[in-house]
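> pasted the sequence and its predicted model underneath.
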Amino acid sequence: MAISLVDLVTRLLDDDGPLPIVQDGDPVLRRRAVPFDGQLDDGLLARLIAAMRDTMRAAPGVGLAAPQIGVPLRIAVIEDSARVSDEVRSARDRRAVPLRVLVNPTYSPAGDATVGFFEGCLSVSGWQAVVARHAAVHLTALDESGRAVDEVVEGWAARIVQHETDHLDGILYLDRAETRSLSSNAAIVDRWSQPTPHEAAAALGFPLPDRP
């Protein structure tokens, strides 16, 4: 008998502390998550969101989708302190993003510009690859209180929104990556820590978007 979402979340939250993060190869990461429609009461939803926040921060990461902790609901949290150099901040258009909860998010391109940067994933430990993403997206969602979110998100924050929303559709960043760019975290530190991936593209032989 399939376990209900309420029982699944309740059991998951029995343990204190950060939750285990599901790794690539688990089918939950490859299924389209179910829209949230009140399956959890307000108290259980608040506990789930708090656990997702704590797990994201402990990892550490800048976003976490519910399937990454084994819960097939269309819920994600994002937060970015953007503690990077001024050079990186400028090259990647990366600014601090306060904690946000996105319920049933969707996105669409806001303009034609695309940008490619290395990105990683808490569910694909130890690796990064260059992914071309929309430079700006139109985000629609609800917040944790059910209020509508309808806005244009730009820069690195738009990359986070796309990455986490993709998780809810069973898409991993590897599905969109330039496979020749796939690099271990050690290689990123030793070779490809530049603000942009242009040196990596030239050395490893992969294209970058031509519409910055």
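Sure, I can see it.
> rest of the way, CA atoms for contacts and neighbours
Noted.
> where do the helices sit along this structure?
5-12, 42-58, 86-92, 155-168, 185-190, 198-204 (DSSP state H).
> will you turn the ones you listed into JSON lines that also has distance to residue 119 and mean neighbour count?
Formatted as JSON lines, the helices of the chain follow (distance: least, C-alpha to C-alpha, whole Å; neighbours: other C-alpha atoms under 10 Å):
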{"stretch": "helix 5-12", "distance to residue 119": "28", "mean neighbour count": "14"}
{"stretch": "helix 42-58", "distance to residue 119": "16", "mean neighbour count": "17"}
{"stretch": "helix 86-92", "distance to residue 119": "12", "mean neighbour count": "15"}
{"stretch": "helix 155-168", "distance to residue 119": "9", "mean neighbour count": "24"}
{"stretch": "helix 185-190", "distance to residue 119": "10", "mean neighbour count": "13"}
{"stretch": "helix 198-204", "distance to residue 119": "13", "mean neighbour count": "15"}
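> below is structure B, check it against A:
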Amino acid sequence: MSQEQHHVVPPRLLEGAPPTPFTAARIRETVLELLENPSPPRIVQAGHPVLRQRAAPYDGQLSNEELGLLISLMRDVMHKAPGVGLAAPQLGIPLQLAVLEDEYDVDPDIAAVRDREPLEFFAVLNPSYTALDDSVSAFYEGCLSVDGLQAVVQRHRRIQLDYDQPSGSRVSAEYSGWQARIVQHETDHLRGILYLDKAELRSLSANAEYAEHWAEPGIEKAKHGLGFLLP
């Protein structure tokens, strides 16, 4: 920077993500291309425009069979990644659809600190969540669309999720702990939000550095070592 540059002007942020420009026909076309392709779909990465758009509400753009096939494909991709959730925009589809499942074996000490309980597979359409109280928790998170990085995110500890099931019925359910974290992470994807938007950036760590220095149940060591302030 030259000596004449005295002021730093922060970038202007958009007020909310822009809506997807995809029409219903283009969404269906994109889905059918994925379903007909014999190769596994690519999980798109940060910088892909679909990840920064508000996905279209699901209102029948697909037939019941097509929706079922898409959900099955998303579940397979999530398992192979591996991950505990996958949103349709992560496959380049700007549709309010996500799949969630957490059946991995986790060290009991880690599970206790993180309040992590198994989460059976389910798919959500048009989800939204609200906090049930003021309690929050902060832990490291990663994302299949931000490959190779992790960061600490503070999230609501207890939430209510409202969503449509693939059958068409509207459901409300309460989640807490790590389950609530997964729900918030995946629902945020459908609003054009990545976990980095809510992260404590001083905690940002490459996977290898996280594994070597900060891989423990909580974040106390990382807070002191990286110098960030969170509860």
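Nice, thanks for sending it over. Not measured: the values here are computed from a predicted model.
> for residue 65 of the first structure, find the nearest of the helices of the first structure.
helix 155-168 (5.8 Å; C-alpha to C-alpha).
> in the second structure, what stretch matches that closest one?
Using TM-score structural alignment, helix 155-168 of the first structure lines up with residues 177-190 of the second structure.
> how about JSON lines for the helices of the first structure, with distance to residue 111 of the first structure added?
Shown next, in JSON lines, are these (distance: least, C-alpha to C-alpha, whole Å):
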{"stretch": "helix 5-12", "distance to residue 111 of the first structure": "38"}
{"stretch": "helix 42-58", "distance to residue 111 of the first structure": "30"}
{"stretch": "helix 86-92", "distance to residue 111 of the first structure": "17"}
{"stretch": "helix 155-168", "distance to residue 111 of the first structure": "12"}
{"stretch": "helix 185-190", "distance to residue 111 of the first structure": "30"}
{"stretch": "helix 198-204", "distance to residue 111 of the first structure": "23"}
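> what is the burial count for the residue nearest to residue 30 of the first structure when sequence neighbours are not counted?
Using C-alpha to C-alpha, 6 or more residues apart in numbering and skipping the chain neighbours, the partner closest in space to residue 30 of the first structure is residue 170 (4.0 Å). Residue neighbour count, defined by other C-alpha atoms under 10 Å, stands at 17 for residue 170 of the first structure.
> gap between residue 170 of the first structure and residue 182 of the first structure?
For residue 170 of the first structure, the distance to residue 182 of the first structure (C-alpha to C-alpha, to the nearest Å) stands at 20 Å.
> still on that earlier bit, out of the helices of the first structure, nearest to residue 128 of the first structure?
When the helices of the first structure are compared by C-alpha to C-alpha, helix 185-190 sits nearest residue 128 of the first structure, at 6.5 Å.
> which bit of the second structure covers the closest one?
Helix 185-190 of the first structure maps onto residues 207-212 of the second structure, going by TM-score structural alignment.
> so what's the gap between that stretch and the chain middle?
Distance of stretch 207-212 of the second structure from the chain centroid (C-alpha atoms, centre = their mean, to the nearest Å) equals 21 Å.
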